[in-house]
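1. what would the 3D arrangement of this be:
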Amino acid sequence: MEFLKRGLDKVLGIFCIILFAFLVLLVTWQVITRFVFNEPSVFSEELAKYCFVWLVLFGSAYVFGENGHMSIEFIREKFPDKLKMAVEVFIELVIIAFAALILIKGGYAVTELAWTQLSASLQIPVGYLYAAMPTSGVCIIFYCIYNISLIFQKKKPLEEIQL
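-> Prediction:
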């Protein structure tokens, strides 16, 4: 499982770096065409929107893999150690439920609906934009399962485990 996590971390990290670099280039091109040439590029605005949505969704999955998401630690600190583990597992299960219901199930439904709709300037299916939702949901669920397995293997809350 550790091998899969490292591989997924590497793939998501590289993908997010590429998306971010491409987004910077697109927005720079958009600014140049708008203010220097007085003819805004239509395709770059829409493509930048797609890149941004994908970057947010895959970047959030990457952050879950690094256990770098926000958490309210002062509540968790009030519990004894054995209960901290239960709270950690409960939190991971809630995240799994959210990812399964909203990102995967809802994302799949909206992707299916949008697949026949074409974007205005790029003329590609809008479903490509929404396809990032179920994909990132699967990554988040994998990371949650990995975190739960770490909790049970080490018999410690995640905050005490070096990821």
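2. use CA for all of it now, contacts and neighbours both
-> Will do.
3. count of neighbours near Leu25?
-> Each residue near Leu25 was counted by other Cα atoms under 10 Å, and the total is 14.
4. sec struct for it, please.
-> State at Leu25, reduced to three classes by DSSP: H, G, I helix; E, B strand; the rest coil: helix.
5. now do the helices in the protein.
-> Ranges of helices within the chain are 2-35, 42-65, 73-76, 81-98, 107-114, 127-130, 132-154, based on DSSP state H.
6. got these as JSON lines, with distance to Ala120 columns?
-> Below are those laid out as JSON lines (distance: least, Cα to Cα, whole Å):
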{"stretch": "helix 2-35", "distance to Ala120": "17"}
{"stretch": "helix 42-65", "distance to Ala120": "8"}
{"stretch": "helix 73-76", "distance to Ala120": "45"}
{"stretch": "helix 81-98", "distance to Ala120": "31"}
{"stretch": "helix 107-114", "distance to Ala120": "13"}
{"stretch": "helix 127-130", "distance to Ala120": "13"}
{"stretch": "helix 132-154", "distance to Ala120": "19"}
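7. I have a second one here; can you model it like the first so I can compare?
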Amino acid sequence: MERLGKLALTVLRVFMVAALTAMIVLVFLNVVLRYGFNSGISMSEELSRTLFVWLIFMGAVLAMYDHGHLGVDSLVRRLPRASQIGCAILCDALMLFCSGLLMVGSWKQVLINWGNAAPVTGLPIGLTHLAAFVCSIGLVIVIGAHLWRVLTGRAGSRDLVQVVESEDLAPEIRPEAAR
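-> Reported below is the predicted structural model:
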């Protein structure tokens, strides 16, 4: 099961690199064609926007997995371990609830907008909303796995504090990770 999770994360990272590369190429070519040759790629803007939305939502899943979201952890760090566990369970439950709301709402938007086509590319508008739905599934899996680790007692001290207080303290170089 862990192998499947690592494979999914690798696929997600490769997708994000491919989407970012495609966005850069599309926008660069469009700028060169517009200013150099007075022409352009008509679908560049729509396709780049859709890829950007997918990139952001998939990045949210990876950030959740890597504990890379910013937050205030000064209170939780000062609590005893039992209270940290309680906070982690409460936070996970609230995040699962919010992810469920995102899942239901985005799926409704996918169904509503799947029949509507984008003006230039002709792609379904629901494809953009599908990014939020896929993100919510990823979030539920990541948060659910974290909650399972906490409930079964396999969560370490880094797992109980799920945020980074400062952008300067990346998860790989936090003082706890160095020990």
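8. after superposing, what score do the chains get?
-> TM-score for the superposed chains, counting by TM-score structural alignment, normalised by the length of structure 1: 0.90, backed by 161 aligned residues with a Cα RMSD of 1.9 Å.
9. right, and the helices of structure 1 - which one's nearest Ile161 of structure 1?
-> helix 132-154 (7.7 Å; Cα to Cα).
10. in the closest one, what's buried?
-> 132-148, 150-151 (16 or more other Cα atoms under 10 Å).
11. stretch 20-38 of structure 1 too?
-> In stretch 20-38 of structure 1, counting by 16+ other Cα under 10 Å, buried: Phe20, Phe22, Leu23, Leu26, Val27, Gln30, Val31, Thr33.
12. what sits closest to Ile89 of structure 2 if chain neighbours are left out?
-> Nearest residue to Ile89 of structure 2, sequence neighbours excluded (Cα to Cα, 6 or more residues apart in numbering): Leu147, at 6.4 Å.
13. then Cys144 of structure 1?
-> Spatial nearest neighbour of Cys144 of structure 1, chain neighbours left out: Glu92 (5.5 Å); criterion: Cα to Cα, 6+ apart.
14. who touches the one you found in this structure?
-> Cys144, Ile145, Asn147, Ile148 (Cα atoms under 8 Å, 6 or more residues apart in numbering).
15. who touches stretch 4-16 of structure 1?
-> Leu55, Phe58, Gly59, Ala61, Tyr62, Gly65, Tyr143, Tyr146.
16. now with 6 Å, please.
-> Leu55 (Cα atoms under 6 Å, 6 or more residues apart in numbering).
17. corresponding residues in structure 2 for that stretch?
-> Residues 4-16 of structure 2 are matched to stretch 4-16 of structure 1 when aligned by TM-score structural alignment.
18. how much does that stretch stray from structure 1?
-> Compared with structure 1 after fitting, stretch 4-16 of structure 2 deviates on average by 1.5 Å (mean Cα distance after the TM-score superposition for structure 1).
19. tell me how far the residue nearest to the spatial centre of structure 2 lies from Leu70 of structure 2.
-> Nearest to the mean C-alpha position of structure 2, counting by Cα atoms, centre = their mean, stands Ala60 at 1.8 Å. Ala60 of structure 2 sits 12 Å away from Leu70 of structure 2, going by Cα to Cα, to the nearest Å.
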